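Q: quick one, what's the 3D model for this:
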Amino acid sequence: MVTILQYSADVTATTISTYRSELSAQLAQNLGKWSFELKMYKPNPASIGRSEHHNGNIPQGQQEAAAADQEIGGVAALYTLTQAHSKGDMVYVTQGSAVQSQPGVVVSDSFDMVLQNKMKSIWILRQTLRGDGAEYELMGDAYGRVKVRLANVFLQGTFRGLLFQYEYEGDSLDDRQQQHLMEFIQSSGFPSSNLIIGGSGTGLVQTGTQFVEALAQK
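A: Below is the predicted model:
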């Protein structure tokens, strides 16, 4: 599969209803609810600061600030992504000091519990982004079979924007398909900027790096 991702912050929480109505007008098949969860873990200051920053004269807050830019094995942040349509599978993606996502790994969704329970002395959960929306399917000779997913994005319960995901069958997306997708986006009135095409890896791994690129700084 090939995915294209897009995040728009210049919307309201009710904008999604307008876009869902437009998809229905395009005779897209409603496949039901769709959701995702992207979690960001940072190195635990207590573990990486134990030798370098541990000093009784340094306040705890300063120790944490000093440790915030530290890395564990070259990793400054670790992200986990779960999506409703890929039940049982989770992608984790790492970032280093260059702020570039490294190829992710597909693991069981129980890996998240391992991070929070077994590895909390090393990694601390810092941020959780959740998306709630719907999934549709388009079929046509122009662009083939495309699944369109859209969701409102929330950070700790606060609305942050709207995310679109376009998923194609196959291993690549040719220029003709990209052109027809852009025509569909424009004719539907969807946002047409900030499309994230490609990314490290393929399949779910590619999708994971796209999510990090789109949402990591939100």
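
Q: every contact and neighbour count from this point should use C-alpha atoms.
A: OK.

Q: output the contacting helices and strands for the strand ranked longest in the chain.
A: Ranked by number of residues, the top strand in the chain under DSSP state E is strand 123-140. Contacts defined by 3 or more C-alpha pairs under 8 Å, 6 or more residues apart in numbering; DSSP states H and E place strand 123-140 against strand 29-43, strand 144-155.

Q: closest to L78 out of those strands?
A: Of all these, strand 29-43 sits nearest to L78, with 5.1 Å by C-alpha to C-alpha.

Q: related to what we said a few turns ago, T82: which of the helices and strands packed on strand 123-140 is closest?
A: Closest to T82 of the helices and strands packed on strand 123-140 is strand 29-43 (C-alpha to C-alpha; 5.4 Å).

Q: can you state the direction angle for the helix or strand in which T94 is found and strand 29-43?
A: Assigned by DSSP states H and E, T94 belongs to strand 89-95. Here strand 89-95 points in a direction 40 degrees away from that of strand 29-43 (axes from the mean of the first three to the mean of the last three C-alpha atoms, to 10 degrees).

Q: how far does strand 89-95 sit from its chain's centre?
A: In this view, strand 89-95 has its centroid 10 Å away from the chain centroid, taken as C-alpha atoms, centre = their mean, to the nearest Å.

Q: could you list the residues in contact with it?
A: The contact list for strand 89-95, computed with C-alpha atoms under 8 Å, 6 or more residues apart in numbering, reads 75-83, 101-109, 111, 204-205, 208-209, 212.

Q: after it comes which helix or strand?
A: strand 105-108.

Q: sort out which residues of the next helix or strand after that following strand are buried, please.
A: The helix or strand immediately downstream of strand 105-108 is helix 111-113, counting by DSSP H and E. Residues of helix 111-113 classed as buried: 111-112 (neighbour count, 16 or more other C-alpha atoms under 10 Å).

Q: alongside the first, I'd like the structure of this one:
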Amino acid sequence: MITSAVFLVQDASTNSITTLHDRLATEIPKMLGRWSFELKIFKANNQSAPQRDNSDGFLYDLAVDYDPTKSVTLVNKTAIVTTTDVPGSLAQAGCSNGSPDTLGQILQLKLQSLWTLRQVLKGDNGNGYELRGGEFVIRAINVFLHGNFKNFIVLIEHHSNSKSNKTRELSIQKIESLVEELELPKGRLCTDTLSDGADYLSNVIAQLVQAFQT
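A: Next up is the predicted model:
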């Protein structure tokens, strides 16, 4: 079971990632290499699709390069994970051309009358670390909007063999303790989840949205 959380650093700069790298060096981490992500934010076209009372009118689409065959879309606190990894048997049977569009691409190319792309938040050249024998994974990255620095975030994962709700609570406590031990700068830890059975990417997008909305 992977329990995730997103830590948004307050008053960050483009050098914050270097400061964190130096602090993590004392943990003698296993380097996982560079990573990036892209979070697209769409706004509903009210004329084409009148909003429900419980809707905020936004749709979010996330892609991360360390899981390149998947993307996750969030709307009204409901997430759906789509994949471009099509079984060869389906392509051979003519059910797929072998390279399907992601949901984000479909929204931009075919559903423009319903959803308008408003913003694209990008994280490039982030650093990934594995700590304490694989118990924790940390992914740190600078976030840019229209090419300008916007935020610095740290995605923290705790890995456990158990899958119970109590395990998740304990994992969050361990993540909170790790944040204190690493003496991360002042910030906010976002731990939103969509449901008890939500998958990893669905929880990550919920936590990113929680972080960027504050």
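
Q: overlay them and tell me the TM-score.
A: The TM-score (TM-score structural alignment, normalised by the length of the second structure) is 0.77; 186 aligned residues with a C-alpha RMSD of 2.3 Å.

Q: and the end-to-end length of stretch 135-154 of the first structure?
A: 18 Å (C-alpha to C-alpha, to the nearest Å).

Q: if we can go back for a sec, burial-wise, tell me which of the helices and strands packed on strand 123-140 of the first structure comes out on top.
A: Neighbour counts (mean count of other C-alpha atoms under 10 Å) averaged over each of those peak at strand 144-155, with a mean of 21.

Q: which other residues reach the longest strand of the first structure?
A: 16, 23, 27-44, 115-116, 144-156, 163.

Q: same question for stretch 104-111 of the second structure.
A: For stretch 104-111 of the second structure, the external contacting residues (C-alpha under 8 Å, 6+ apart) are 40, 61, 73, 115-117.

Q: excluding chain neighbours, what is closest to L162 of the first structure?
A: Using C-alpha to C-alpha, 6 or more residues apart in numbering and skipping the chain neighbours, the partner closest in space to L162 of the first structure is N152 (4.6 Å).

Q: that neighbour contacts T158, doesn't it?
A: No - N152 of the first structure lies out of contact with T158 (C-alpha atoms under 8 Å); the separation is 10.2 Å.

Q: N30 of the first structure and G203 of the first structure, how far apart?
A: Computed as C-alpha to C-alpha, the N30 of the first structure to G203 of the first structure distance reads 23 Å.

Q: tell me the SS of S113 of the second structure?
A: Classification of S113 of the second structure using DSSP: H, G, I helix; E, B strand; the rest coil returns coil.

Q: is it in contact with S48, as I believe?
A: Yes - counting by C-alpha under 8 Å, S48 is a contact partner of S113 of the second structure at 6.5 Å.

Q: more neighbours, those two?
A: Shown here are S113 of the second structure and S48; by other C-alpha atoms under 10 Å, S113 has more neighbours (15 against 11).

Q: the more buried one maps to what in the first structure?
A: Using TM-score structural alignment, the equivalent of S113 of the second structure in the first structure is S121.

Q: got a list of what its match touches?
A: By C-alpha under 8 Å, 6+ apart, the neighbours of S121 of the first structure are 44, 46-47.

Q: across to the second structure, which of the residues you listed hold up?
A: Retained in the second structure (both residues aligned by TM-score structural alignment, their matches' C-alpha atoms under 8 Å) from the contacts of S121 of the first structure: 44, 47.

Q: need the contacts of S121 of the first structure in TSV with distance to S192 of the first structure, can you?
A: As requested, the contacts of S121 of the first structure are exported to TSV (distance: C-alpha to C-alpha, whole Å):
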residue	distance to S192 of the first structure
N44	39
A46	44
S47	44
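
Q: of the contacts of S121 of the first structure, closest to E183 of the first structure?
A: Looking across the contacts of S121 of the first structure and measuring by C-alpha to C-alpha, the closest to E183 of the first structure is N44, at 46.4 Å.

Q: show me the contacts for that closest one.
A: 67, 120-124.

Q: same thing but at 6 Å, please
A: Going by C-alpha atoms under 6 Å, 6 or more residues apart in numbering, N44 of the first structure touches 122-124.

Q: of those residues - the most surrounded one?
A: W123 (22 neighbours).

Q: out of the helices and strands packed on strand 123-140 of the first structure, flag the one nearest Q217 of the first structure.
A: Shortest distance between Q217 of the first structure and those, using C-alpha to C-alpha, is found for strand 29-43: 10.3 Å.

Q: and the closest one, how far from the second structure on average?
A: Mean deviation of strand 29-43 of the first structure relative to the second structure after superposition (mean C-alpha distance after the TM-score superposition for the first structure): 0.8 Å.
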